[in-house]
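In: what follows is a predicted structure for the sequence shown.
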Amino acid sequence: MDVTSAAPALRTRSAAGRGTLLAAILASGMVFLDSTVVNVALPRLGAELDATVAGLQWTVNGYLLMLAAFVLLGGALGDRFGRRRIFLLGVVWFAVASVLCGLAQGTGWLIAARFLQGAGGALLTPGSLSVLQASFHPDDRGRAIGTWSGLSGVSTALGPLVGGWLIDALSWRWIFFVNLPLAVGVVLAAMRWVPESRDEAVSRTGGHGGFDVAGALLGALALGGITYALIDAPARGAAPAVLAAAVVGLAAVAAFVLVERRRGDRAMLPTGLFSSRLFSVLNIFTVVVYAALGGFTFFLAVYLQNVVGWSALLTGLATVPMTLLLLVGSPRAGALSARIGPRLPLTVGPVVAAAGLLLLRRVGPGASYWVDVLPGVALFGAGLTLVVAPLTTSVLGAVADRFAGVASGFNNAASRAGGLLAVAALPLLVGLSGTGYEQKGALADAYRGALLWCACLLLAGALLAALLIHRPRVKGRAPS
């Protein structure tokens, strides 16, 4: 039977509708939790596993690398082979990898498991939203996606708090083990309530022409090679392996462009999208701003515990105001951008966020949360709130309607790539390597230097927005 023959019919008030929403929200919550709480755990797992700075970087970046490289492929696999099927595969894969992370007995084991976890997330992440898009009646689709977005945001806000409590009360390993009962709940709900669906037009093509494996692998190789070179350079300098990784990464970038150009509209990333200068500029802006976010959160979590002397729970609490501001303020920022255009919010937002980082550079041992940390975090969160919704809307408005999915997916990958590259490069730029994160003086100097770099990235993004970003023009024309 053709699973696409029936129109989507789930209603949000029905048991099946609520069950489908539950599955999507719990699944997204797992991915968001492991994107935010791992930074809080870095000092504890680093001490227990005797990790170097490079080990901590790979613990974060192994996950981000796989998500950034394969999230578009994960969405395409769902369209081809069934969204529920690939979604469930991603959930089980993610859960197994999470258990392996929690059982890790060494840094190498943990990093390998984080790579596996990121691959599972790349299958799971696009599926959680595409299942809602394909399953709900058009009249209820907006309400379903809005509920998913809001409750997933709440899980993001609670993640650092719950994770911090688990780390203090039990062990850092429990931030990974907690995914197992969540995954069981997702699988049971999905098996009972989530209908199967796929893209009928893609499914009829047969073979592998509908998704771009070569593009995904080259993208992963490009990000992986450049990341390896940046992370290993502080300890090994211009060693042959470091230089080879850099060359391979840059060559993979060139090969990726050639492959995508030859595949045309069948590519994972149709290069015609970049005929829109606005789309190109917005994605450069995305990399710059999310690099600042990724670098800031990486250094802040380690600094607050190893220098300021806070617990993991209090460290998790530190960034909650930022997430709450995003939850409450993003709809208003989106409405403002719709009225006045994106240029002003995307210019002012990074400047406000940079001011917050400059305030946070003054935090030192014995700092007060309310006096020393909260003002800077609140400013950073307010600035980010001005950016997120207008940026997403502008990216979608910069391309033809039929490319909305791939444009959104690429922008998501660009944001993860920005964080990935920042975590790889900043320790090199500020001279932090080996076990320097355990030495208060070395870490304090590196933290202040890293936040200055992040503030400069934000100001560069503001300048880019002021000069080159404008209101998207009428949509509907395919890129040439």
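Out: Received, thanks. Numbering: from 1, shown residues only.
In: please count neighbours and contacts with C-alpha atoms only from this point.
Out: Noted.
In: excluding covalently adjacent residues, which one is nearest to residue 313?
Out: Leaving out its chain neighbours, the residue that sits closest to residue 313 by Cα to Cα, 6 or more residues apart in numbering is residue 164, at 3.8 Å.
In: I'd say residue 477 and residue 402 touch.
Out: No: judged on Cα atoms under 8 Å, residue 477 makes no contact with residue 402 at a distance of 9.1 Å.
In: which elements pack onto the longest helix along the chain?
Out: The longest helix of the chain (DSSP state H) is helix 15-49. Applying 3 or more Cα pairs under 8 Å, 6 or more residues apart in numbering; DSSP states H and E, we find helix 15-49 packed against helix 53-81, helix 107-135, helix 138-169, helix 174-177, helix 179-193, helix 277-306, helix 312-318.
In: take the one below as the second:
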Amino acid sequence: MSETANRADRMRWPALYVLCAGTLMIVLDGSIVTVALPTIGSALHFSQTSLSWLVNAYMIAFGGLLLLSGRLGDLIGRKRMFLTGITAFTAASLLCGLSGSQELLITGRFLQGVGGAMASAVTLGMIVTMFTEPREQAKAIGVFSFVAAAGGSIGVIAGGVLTQAVGWYSIFYINVLIGIVIVALAARLFQPDRGLGFGAGADLLGAFLVTSGLMLLVYTINKAEEHGWGSAHTLGLGAASIVLLAGFVLRQAKVSSPLLPLRLFRSRYLWGANVVQILFVAALFGFQFLLALYLQSVNGYSAIETGLAYLPGPIVIAAISLGLSARLMTRFGGRTVLLAGLVSTVAALLLLARLPLHATYTMDVLPAVVLLGAGAGLALPAVIGLAMSGATLSDSGLASGLLNTTQQIGGALGVAALATLASSHAQNLLPSAESAAAASTYGYRLAFGVAAGLLVAAFLLTATVLSSPKALPPRPSEGGTPSDATDASASARSSAGEIPQGPDGGTDPGASSAGAGRARLERS
């Protein structure tokens, strides 16, 4: 092995930790800002309506630019895209901290969303290209999944502490310090990658259609609770976003260098896992949002107490995703682990669907938090592994951006739909309920029950669409030889849970390979 290859091998795990630090900074920022909103509103004299733009401006930019950023990462190089994104996010955080007006802070939040999308869109693509051996890749994805899943709960605690102890501006300044360290380490640890070049897919019209369509869709979802799901505002903007996205799909079917090659969706693992992720994340984000409201508005918890109530969840996620999930995926396959995670999460939401008016934390809340942490720790690494097994190495940045896009859309849709459902049901029951708190509790219970239904649908989809097919003959891909394609096929099947089983139930060592890893599912 050459000296360059040896150095790249040694640097893989430190590079993974830097990627996860960037993801954690971006994830933390969202929940930290949410906790600080009342304080920011008082300091800068935001109205209740205008305050929501601190969330919406970020979500619109982040959700709208993920897919485009993922493809640009494939074209110009993922290292360059990640560094540019973290730099932009850091600079925007400094702008937010220095803001003395509403307009400047909202602008800073929008620019944070742009930088966050650029960095997040290529992270998974970088991970699957650094770790091609199935067992190591499963372990690396487990580390990433822990950061993505647990970061929100950690941010609730950090946001409360920083806002109360220092001031709201400190939640942005902390990003500046972290961002500088990440850029310095990434520039040293990441291996250079040239990218495919703009001639391989610079579809400007397609970029405009998908970016504007996704931005409009995220905006529509976020404003649906304010205007109502059946209002002319929601239906009109929703229809316009669908027209833009439909135009994008038609464009991709005809253009010679598409931004999103439709051949990707020949892989049922890629499209099936993305649909499952939308349903799972909708339920997960809905849980985080609704349980926080229930604990604070019904049971009188403070912001810090609410964050501490969530703390067992990240601990369980860490215990499972930082090692156990990788071993389980290697032994039983990604599909089986995903099904187990969905069962655990359904059980958690069904427990929450019977919450009493005045809950006891250890009896009524803690079991659900633990079960949901276990479900997330199992399901998220598995769904990521299944989805990324359906993309070639050259398309891994795009597949990463697609996964992040469906995650963002699922989260926005879940929070908006479930919050609206809980609120409207509570309003309907208010005249006959014994108190406003009781009506709110019934609303939350209904929403948790619906969230459980979403996960039942995800379970059925996983059991049918993501079932393991029979082995198919290997096909050379991306210029590889037949033997290369066989290695890549074995690696991709291992990530998806399809490697033939040995007599002891473990993976057949002769069937697993550390080949290219992603070519198996891109077939004519």
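Out: Yep, it's here. Keep in mind the model is a prediction, meaning the values are calculated, not measured.
In: can you give me the TM-score here?
Out: Scored against TM-score structural alignment, normalised by the length of structure 1, the superposed chains reach a TM-score of 0.79; 462 aligned residues with a Cα RMSD of 4.1 Å.
In: what comes up buried for the longest helix of structure 1?
Out: Across helix 15-49 of structure 1, burial judged by 16 or more other Cα atoms under 10 Å covers 16-46.
In: among the helices and strands packed on helix 15-49 of structure 1, which is nearest residue 364 of structure 1?
Out: Residue 364 of structure 1 lies closest to helix 277-306 among those, at 8.5 Å (Cα to Cα).
In: now which residue in structure 2 aligns to the residue nearest to residue 313 of structure 1?
Out: Using TM-score structural alignment to pair residues, one finds that residue 164 of structure 1 aligns to residue 160 in structure 2.
In: so what's that match up against?
Out: 32, 35-36, 303-304 (Cα atoms under 8 Å, 6 or more residues apart in numbering).
In: next one: residue 69 of structure 1
Out: Here residue 69 of structure 1 is in contact with 216-217, 219-220, 223, 413 (Cα under 8 Å, 6+ apart).
In: if we go to 10 Å?
Out: Contact analysis of residue 69 of structure 1 by Cα atoms under 10 Å, 6 or more residues apart in numbering lists 118-119, 122, 215-224, 410, 413-414, 416-417.
In: select from those every entry located in helices.
Out: Using DSSP H, the contacts of residue 69 of structure 1 in helices are 118-119, 122, 215-224, 410, 413-414, 416-417.
In: give the ChimeraX command for selecting the buried subset of the residues you listed.
Out: Burial among those is assessed by 16+ other Cα under 10 Å; the matching ChimeraX selection reads:
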select :118,119,122,215,216,218,219,220,221,222,223,224,410,413,414,416,417
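In: can you count the residues close to the equivalent of residue 464 of structure 2 over in structure 1?
Out: Under the alignment (TM-score structural alignment), residue 464 of structure 2 pairs with residue 467 in structure 1. If you count neighbours by other Cα atoms under 10 Å, residue 467 of structure 1 ends up with 10.
In: okay, buried residues for the helix or strand residue 467 of structure 1 falls within please.
Out: Element membership for residue 467 of structure 1, per DSSP states H and E: helix 440-468. For helix 440-468 of structure 1, a neighbour-count test (16+ other Cα under 10 Å) marks 442-444, 446-466 as buried.
In: cool, stretch 351-361 of structure 2 as well?
Out: Buried residues in stretch 351-361 of structure 2, defined by neighbour count with 16+ other Cα under 10 Å: 351-355, 357.
In: state the distance from the nearest residue to residue 433 of structure 1 once chain neighbours are set aside to residue 233 of structure 1.
Out: Distance criterion Cα to Cα, 6+ apart; nearest residue to residue 433 of structure 1, sequence neighbours excluded, is residue 53 at 5.3 Å. Applying Cα to Cα, to the nearest Å, the value for residue 53 of structure 1 to residue 233 of structure 1 is 12 Å.
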